[in-house]
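**Student:** got a predicted structure here, sequence first:
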Amino acid sequence: MRNLLVFCVLFSFIFFNSCGEPSKKKEENQLEEISENDNQEKSESGVILFFGNSLTAGMGLDPNEAFPAVIQQKIDSLGLPYEVVNAGLSGETTAAGKNRISWVLSQDVSVFVLELGANDGLRGVPLEETRKNLQEIINTVREKNPDTKIILAGMQIPPNMGQEYTSEFRNIFPELAEKNDVHLISFLLEDVAGNPELNQGDGIHPTAEGQKILAKNVWEVLGPVISE
């Protein structure tokens, strides 16, 4: 439709000028209509914001290989009106995320995917601090827009900090999801964690193939949410 309108504008410009009959006002009105249509298309596209750490950012990979970009490809292939924004930041903790969340929410967000906590667990941050920070992030999102749908990505860590800490850390995510009535990805790294063929040399960050599996894990929850 837009291309047809552009053609009509160009045709009218050529035709009327060759006949010596200016149609400047008409051209301006048609160009304004094109601009309005473009703005309308943009406003009709919802934003899916991925807020996380190096897993979301795709550390060690091309940004187009990170799972949010893979999700965008999936959305585009289905013709769904959503734009993915990757707000992943390598090294991000829940405390740092809490401090930058207001800035990230300067735009309207339809779906907010919260993927933080792994760095807290690996650093042995007190569990209540991690829980409190995640809760505050959820609160901030809802204060900004109560209609934003929230998805929380569950995380697990190796037993380096002891079995009790590891178990309680894993429970933070389903407990917060139930308390806040948000959607939960049980374990973001399901079928990837611990597999050397799907992780880079550090054994922590997924390869491009691993990121595709992360995208699959996310889509199992996100897909139904944006199809509602």
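**Tutor:** That came through fine.

**Student:** please make it C-alpha for all contacts and neighbour counts, starting now.
**Tutor:** Noted.

**Student:** and the strands in the chain?
**Tutor:** 46-52, 82-86, 111-115, 149-153, 183-185 (DSSP state E).

**Student:** give the buried residues for stretch 188-198.
**Tutor:** Leu188, Leu189, Glu190, Val192, Ala193, Leu198 (16 or more other Cα atoms under 10 Å).

**Student:** all helices of this structure, in order?
**Tutor:** 2-18, 24-43, 54-57, 67-78, 94-104, 118-123, 127-144, 163-180, 208-227 (DSSP state H).

**Student:** distance between stretch 56-74 and the chain's centre?
**Tutor:** 10 Å (Cα atoms, centre = their mean, to the nearest Å).

**Student:** oh sorry, the question was meant for stretch 79-93
**Tutor:** 3 Å.

**Student:** got the end-to-end distance for that stretch?
**Tutor:** 34 Å (Cα to Cα, to the nearest Å).

**Student:** what does stretch 179-186 give?
**Tutor:** Using Cα to Cα, the two ends of stretch 179-186 sit 15 Å apart.

**Student:** another one to put next to it:
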Amino acid sequence: MSRMLVSLNKLWVGALLLLAASASAYSAPKTVLVLGDSLSAEYGLNRGSGWVALLEKKLKAERISATIVNASISGETTSGGRARLPALIRQHKPSVVVIELGANDGLRGLPVASAEDNLRTMVDLARKNDAQVLLVGMRMPPNYGRAYTEQFFNMYTKLSTRYKAPLVPFMLEGVADQPKLFQADRLHPNADAHPIILANIWPKFKPLVKAQ
């Protein structure tokens, strides 16, 4: 009888150790916060056809456990994102923050130094809260002048290098030069463009949600 009890105890200990190992190996679903402007907020699109919604579908298709919080607002600037980010981080506690901002600063001709300072503050805040950051870059049209457009574009590379953060250099790569991929306002990509946008973002995004 005593031998049987010893064997049962060993079985229970083994089962508990196995459960403990499984629990430690389990990776809780990550929360991904997307902080962007109209390019991420499905402006002019049917719900579910923007790149963020497509990203959510792709994660499910690839069986990657992650929750997407799309906090993008049409017309958002880097200063608006900077102001909103602290509360968003407190509320959602994201593991990954995707920052897709700057386009509206550039279109309004705002100083690049101000936009860079806002982006830097956002990256700092995300990092201090143990979130990884993906920067999504933008280009300005050539009519803004060579000096401004180059300074604006290089802003994202500078931040990526400084923080060793992954960067999508130009989210509209393969879209910007295709008029058929834009809505009637010629500013916002149509639904056909958003799978291309996702294809630009996915290679830099995937390692962040796959990392343990």
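**Tutor:** Nice, I can see it. From a predicted model like this one, the values you see are computed outputs, not experimental measurements.

**Student:** TM between them?
**Tutor:** The TM-score (TM-score structural alignment, normalised by the length of structure 2) is 0.84; 184 aligned residues with a Cα RMSD of 1.2 Å.

**Student:** map Gly203 of structure 1 across to structure 2 for me.
**Tutor:** When structure 2 is aligned by TM-score structural alignment, the residue opposite Gly203 of structure 1 is Arg186.

**Student:** do the same with Ala153 of structure 1
**Tutor:** So, by TM-score structural alignment, Ala153 of structure 1 is matched to Val136.

**Student:** what's the burial count for Glu42 of structure 2?
**Tutor:** Neighbours of Glu42 of structure 2 under the rule other Cα atoms under 10 Å: 24.

**Student:** isn't the match of Ala153 of structure 1 right up against Ile99?
**Tutor:** Yes. Counting by Cα atoms under 8 Å, Ile99 is a contact partner of Val136 of structure 2 at 6.0 Å.

**Student:** can you tell me what Ser54 of structure 1 aligns to in structure 2?
**Tutor:** Match for Ser54 of structure 1 (TM-score structural alignment): Ser38.

**Student:** the closest residue to its match other than its chain neighbours: how many residues sit nearby?
**Tutor:** Using Cα to Cα, 6 or more residues apart in numbering and skipping the chain neighbours, the partner closest in space to Ser38 of structure 2 is Ser74 (3.8 Å). Using other Cα under 10 Å, Ser74 of structure 2 is surrounded by 14 other residues.

**Student:** and Ser74 of structure 2, what pairs with it in structure 1?
**Tutor:** Match for Ser74 of structure 2 (TM-score structural alignment): Ser90.

**Student:** how close does that match get to Gln211 of structure 1?
**Tutor:** 15 Å.

**Student:** again with Gly223 of structure 1
**Tutor:** 17 Å.

**Student:** now do Glu178 of structure 1
**Tutor:** 27 Å.

**Student:** between those two, which one's more packed in?
**Tutor:** Gln211 (26 against 11).

**Student:** Phe169 of structure 1 matches what in structure 2?
**Tutor:** So, by TM-score structural alignment, Phe169 of structure 1 is matched to Phe152.

**Student:** now do the contacts for that match.
**Tutor:** Gly106, Val112, Arg139, Met140 (Cα atoms under 8 Å, 6 or more residues apart in numbering).

**Student:** repeat the analysis, applying 10 Å as the threshold.
**Tutor:** 102-103, 105-106, 109, 111-113, 115-116, 137-140, 146 (Cα atoms under 10 Å, 6 or more residues apart in numbering).
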